[in-house]
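Undergrad: Next comes the sequence, and after it the predicted model I'd like to discuss.
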Amino acid sequence: MKLAYARKGDSMSYSWGYGRRGKQDAGVRWGMGRGAGGRWRVSEMPPLPPPPRGVLRVAASTENDKGLDAPISYRFARAPFITVVDLEEGRVIRVQAIQNTLAGGARGVGMAVGQWLLSSNVNVVIAPRLGPNVSLLLNQAGVRVEIVPPGTLLGEAIRGLGLSR
C-alpha cells in the first residue's frame, strides 16, 4: 500500500475533518476519530429539578443503583451511577440513582460530569479521588468535595461526614 503525503497547497490535505484527502474521500475511514467528517457522539445526563430552598444536595459516584446502600465507586467520572441525595436538616428527603451515560466518553469525562453536577445545583460531591481539572472546577464553583475510600456505603459516608443524623 502506497501512502501519499500532503504538500502545502495540495488538494490532499488533512484539514476540514474529512479524512486524508478531503471531501472526495469522505466515505472512506482513515484511522480513528472523526475521520470521515462525522461528529463525536455526545451523550447527555438527564436534567434534575432544582432542590427546594434550604435543601443540601449531595452527589456521589456509586457502583450500583441501590441508593444509600450503594458502595462508592473507585472511579469518579466513569462510575456506572451517580447517586444524588437531598438532605433537609440532616434528614434524607430524596435519593435518586442516575445511570452515568457520560462514562463511555473518549476524554473530558470528568469535566462533563462536573459541569452536569454544577447545573444540577450540587453542594457536596463525595468521591474516592478527582482529576485536577474537575477538582479545580468544583472548588471554584464553591462545591464542597469530600474524599472517601472506595467501597464505603453511601449512607455511611454521609453520616461519617456529619451531613445527616
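TA: On my side now, so go ahead. Numbering: from 1, shown residues only.

Undergrad: from here on, contacts and neighbour counts on C-alpha atoms
TA: OK.

Undergrad: Following element in sequence after the helix or strand hosting G110, please.
TA: Secondary-structure assignment from DSSP states H and E places G110 in helix 109-119. Next along the chain after helix 109-119, taking DSSP H and E as the criterion, comes strand 124-127.

Undergrad: which of the residues in that following strand are buried?
TA: Across strand 124-127, burial judged by 16 or more other Cα atoms under 10 Å covers 124-127.

Undergrad: ok, now stretch 131-147?
TA: Using 16+ other Cα under 10 Å as the test for burial, stretch 131-147 gives 134-135, 137-138, 143, 145-146.

Undergrad: Count the residues that sit near P128.
TA: For P128, the tally of surrounding residues (other Cα atoms under 10 Å) stands at 18.

Undergrad: and here's the other structure:
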Amino acid sequence: MHRIAVGTEGEGGLDDVVSHRFGRAPKITIVDVDDDGKVVNVRVLDNPGASASGGAVVKAIQVLVNEGADAVVGPAFGPNAQAILEEMKVVNLTVPEGTKVREAVEAAVRELRSRS
C-alpha cells in the first residue's frame, strides 16, 4: 500500500487539480493506493501552510509526515523542500500544475513501482 499526498487547488479529491505551489496549496489530498494501484481511500485536509506568514512548505511537509505519506506530488519542489522530504524519506515526484489528482496519483504509483 502507498499513501500519496497532493497539494490541491480546490476542495480536494481525485477530480481536483494539482496546485502550482505545494506549500501554499489550499488543501492536501491524501490518497491511499493498494498494491494493485487501486485507490482505496481519499481524504482532504486543510493545508496549514496555505495561510502561514512564513515556513509554509515546512508546515505542509509536517502534515505529510504526520499522515505517513510515502510520496508527495507537485509541479516543483524547491531545494529546502527537497532536502526536508529526503530527510523524512518521502519521495517527491513532479507533474505539471493543473494535472488532475487522479492522473498525478497514477503517475506516482508508476514511479514508486519502478523504484521498488
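TA: That came through fine. Quick caveat: nothing in here was measured; it's all calculated off a predicted structure.

Undergrad: picking that back up, quick check: of the buried residues of strand 124-127 of the first structure, which lies closest to G114 of the first structure?
TA: V125 (9.5 Å; Cα to Cα).

Undergrad: The second structure: which residue goes with the closest one?
TA: Matched by TM-score structural alignment, V125 of the first structure corresponds to V72 in the second structure.

Undergrad: mind checking how far its match is from S53 of the second structure?
TA: According to Cα to Cα, to the nearest Å, V72 of the second structure stands 22 Å off from S53 of the second structure.

Undergrad: Do a quick rundown of the strands in the second structure.
TA: In the second structure, the strands defined using DSSP state E lie at 2-8, 27-33, 39-46, 71-74, 91-94.

Undergrad: Turn those strands into CSV, including distance to K100 of the second structure.
TA: Output for the strands of the second structure, formatted as CSV (distance: least, Cα to Cα, whole Å):
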stretch, distance to K100 of the second structure
strand 2-8, 9
strand 27-33, 12
strand 39-46, 14
strand 71-74, 11
strand 91-94, 13
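
Undergrad: so which of these is the most packed in?
TA: Sort these by mean neighbour count, taking mean count of other Cα atoms under 10 Å, and strand 2-8 sits at the top with a mean of 27.

Undergrad: Show me the contact partners of that strand.
TA: With Cα atoms under 8 Å, 6 or more residues apart in numbering as the test, strand 2-8 of the second structure has contacts from 16-19, 21-23, 25-35, 64, 68-74, 101, 105, 108-109.
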